[in-house]
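> Next come a sequence and a model predicted from it.
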Amino acid sequence: MNDRTELITIGQLARRTGLSVRTIRFWSDQDVITPAGRTSAGYRLYDVEAVARLDLVHTLRQLGLDLDTVRRVLHRQTSVADVAKVHAAALDAEIHALQLRRAVLRSIAERDSTTEELRLMHKLANLTAQQRQRLIDDFVTQTFDGVDPQAPGARIATMMRQLPAELPAEPTREQIDAWVELAELLTDEQFQQRVRQMAVTGARQPTEQPPFDPARVAEQAGAALRAGIAPESADGRQILERVIDADLPGPQRLRIAAQTETFTDRRVERYWQLLGILNGRPAAAPQVPAMEWFIAALRAHAD
């Protein structure tokens, strides 16, 4: 009998592998490691190749593989490489989830949050990428239901699907706060109705250039806001007429004000700002306050 044909007892196998007799016996009962024979008294005997197989089983188990997967590897129903790829992907997902939880806990530790805020933060941070995307897809579907996808206003629906599929592995406190705030917006019925109003109106109206330059409004009305100039004042009129034709009739000014107001909303602008934060883009300067000043000035000087 040579080394390859030598049969050893379970106790000897335990000493060679460093595993307990109890563990080897359990794995043998589960058909993970098979005895090569038995003594006359019925005790299990193993060949020396069992040492290598047990080393492999031990390694796979330490990596977190279940016994059924280990058994399939040993029976060559699947390769170690294939199992490793799947397991590595699962570990990546688990690591990402743990990193998000750690970020949430750090954020909680730095603030004085209510119980409800903490619950919401924890729930949202632990959503899978697929669940996060479904949240925003459901919002877009409900809000833009029935809107012609070829209509100008439908472009908003496509843009509103820009929630990142994956939050950063190490999200900042600002990104966690942005995700919580965005989720609250998406589930707010008044916000949904407001966005739908904008989309439906945009889809019905013909595409035409506004009789003013939005960039000019942002520049002039923004400066007026910073200077504390009231839109209804004489100085407000002068600033307004740097943006629109001074001879524009009052009824047309009111019509422009109404149309502009339809597409001017602080919460909708906040939606885009939150998406920017989550996508790691620099924060854009708010434009709505300047547009609100412009609308008020149009109405105040429509005489």
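Arrived safely.
> only C-alpha atoms for contact and neighbour calcs from this point on.
Noted.
> where exactly do the strands run in the stretch 1-150 of the chain?
Ranges of strands within the stretch 1-150 of the chain are 7-9, 37-38, 44-47, based on DSSP state E, counting those that start in this stretch.
> Can you add mean neighbour count and give the ones you listed back as TSV?
Listed next are the strands of the stretch 1-150 of the chain as TSV, based on neighbours: other C-alpha atoms under 10 Å:
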stretch	mean neighbour count
strand 7-9	20
strand 37-38	14
strand 44-47	20
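> here comes the other one, which I'd like you to weigh against the first:
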Amino acid sequence: MTENTRRDGLVSIGMLSQKTGVPVRTLRFYCDEGILQPHRSSGGHRLFDPVTTVDRVLLVRRLRGLGLSLTTIVGVLTDAVSITEAVAAERTALDTELGALRWRRASLVAVEDAPPMRRAARLALLATVHDRHTAYDGLVGFWRRVLAPLPSDMFDGFVGMNIPAPPTDPTPRQVVAYAELVTVTSDPAAAPAMSRQLWRPDPTGIHDKRELLTGVAEACAIAGPLVVGHVEPRPGAELDQFLAAHATARRERDTPRFRQRMLHGGNDTDPRIHRYWKLTTDITGETTAGAAHYWLYRALERATSPAAPVP
């Protein structure tokens, strides 16, 4: 009686290979890795239960075909993780890998598309966002310095609305814009400039920064559609809301003198600020809070010109 036709129903490794289409050397490897638990004949040969082992080998083969690691597969076989969980984790990892490849491809095209005399500079620029996640963390750190000591929940809300995450499928232009955005925030003077625009003059006089940002955000939300509609800045409810937020946070009244202080204390014309928000628009394709903020500044400028007598 041969090893392939035992009365106990066990089959040899050769027969298991025929039933599953998996090479003998691979089956031996699975045994060595603990994925398969063979019986042993009196002569020391590996023997397998064809009912359970065939299904087990086919499952391993199919999961390997999807790219799952042997460690993950062992987790599935031991019920430490379900097939659904294992496949979902693999898909997530693949999405991350594909995102990195798309970013890399867009970067390569951006270098190719640059004029010959500018390719070296373009290459140096894109090196700043080689690790796009670290670049994003740098932008978050920039705003953390500007907005300190804002409560974490409000800061997280600001991050979600105003700090562009690296696009999952970027164009070469977006990759370049992101690199330039990182460069802008790397300028030591950028954070103080942005802070002056946000808090306006005398930030130490602000009693409640949370209240101020909430009011300013509401004013920007009202002004946003006007920016999109290319409406010229002009005095109105949007500007009143903006100034009321600043006045209330400082425990002051919205007077002509107060408006003059707001007009000249915000550093609104700093080119770094405009560059930041333009690049953000280029990346997201959406109107930014910065654009609405500048629209309100222009509205304030028109509201106070010609200057009225200051009491």
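Sure thing, it's come through. Not measured: the values here are computed from a predicted model.
> Reformat the strands of the stretch 1-150 of the first structure as CSV; add distance to Ala283 of the first structure.
Shown next, in CSV, are those (distance: least, C-alpha to C-alpha, whole Å):
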stretch, distance to Ala283 of the first structure
strand 7-9, 70
strand 37-38, 72
strand 44-47, 67
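> Of those, which is nearest Ala165 of the first structure?
For the strands of the stretch 1-150 of the first structure, distance to Ala165 of the first structure was read as C-alpha to C-alpha. The smallest value, 51.1 Å, belongs to strand 44-47.
> Show where the closest one falls in the second structure, residue numbers please.
Aligned using TM-score structural alignment, strand 44-47 of the first structure spans residues 46-49 in the second structure.
> starting at the chain centroid, how far to that stretch?
Distance of stretch 46-49 of the second structure from its chain centroid, counting by C-alpha atoms, centre = their mean, to the nearest Å, is 50 Å.
> And for it, what's in contact with it?
Identification of contacts with stretch 46-49 of the second structure by C-alpha atoms under 8 Å, 6 or more residues apart in numbering yields Gly9, Leu10, Val11, Ser12, Ile13, Leu16, Gln37, Pro38, His39, Arg40, Ser41.
> could you list every residue that touches the closest residue to Leu167 of the first structure other than its chain neighbours?
Closest residue in space to Leu167 of the first structure, ignoring its immediate chain neighbours: Leu278 at 7.2 Å, by C-alpha to C-alpha, 6 or more residues apart in numbering. Contacts here follow C-alpha under 8 Å, 6+ apart; on that basis Leu278 of the first structure touches Leu163, Pro164, Leu167, Gln175, Ala178, Trp179.
> Which residue in the second structure aligns with Leu278 of the first structure?
Per TM-score structural alignment, Leu278 of the first structure is aligned with Ile283.
> Next: Asp82 of the first structure.
Using TM-score structural alignment, Asp82 of the first structure pairs with Glu85 in the second structure.
> cool, and Leu19 of the first structure?
Correspondence of Leu19 of the first structure to the second structure, assessed by TM-score structural alignment: Val22.
> Neighbours of its match, how many?
By other C-alpha atoms under 10 Å, 15 other residues sit near Val22 of the second structure.
> Kindly provide the distance from it to Arg298 of the second structure.
With the distance defined as C-alpha to C-alpha, to the nearest Å, Val22 of the second structure ends up 73 Å from Arg298 of the second structure.
> for the host helix or strand of Gly202 of the first structure, packing partners?
Under the criterion of DSSP states H and E, Gly202 of the first structure resides in helix 189-204. Packing partners of helix 189-204 of the first structure (3 or more C-alpha pairs under 8 Å, 6 or more residues apart in numbering; DSSP states H and E): helix 129-143, helix 250-262, helix 266-278.
> Map Ala221 of the first structure onto the second structure.
Checking TM-score structural alignment: Ala221 of the first structure goes with nothing.
> Enumerate every residue touching the closest residue to Ala221 of the first structure other than its chain neighbours.
If the residues on either side of it in the chain are set aside, Ala221 of the first structure comes closest to Ala290, at 5.0 Å by C-alpha to C-alpha, 6+ apart. Ala290 of the first structure is in contact with Val217, Ala218, Ala221, Gly222, Leu225, counting by C-alpha under 8 Å, 6+ apart.
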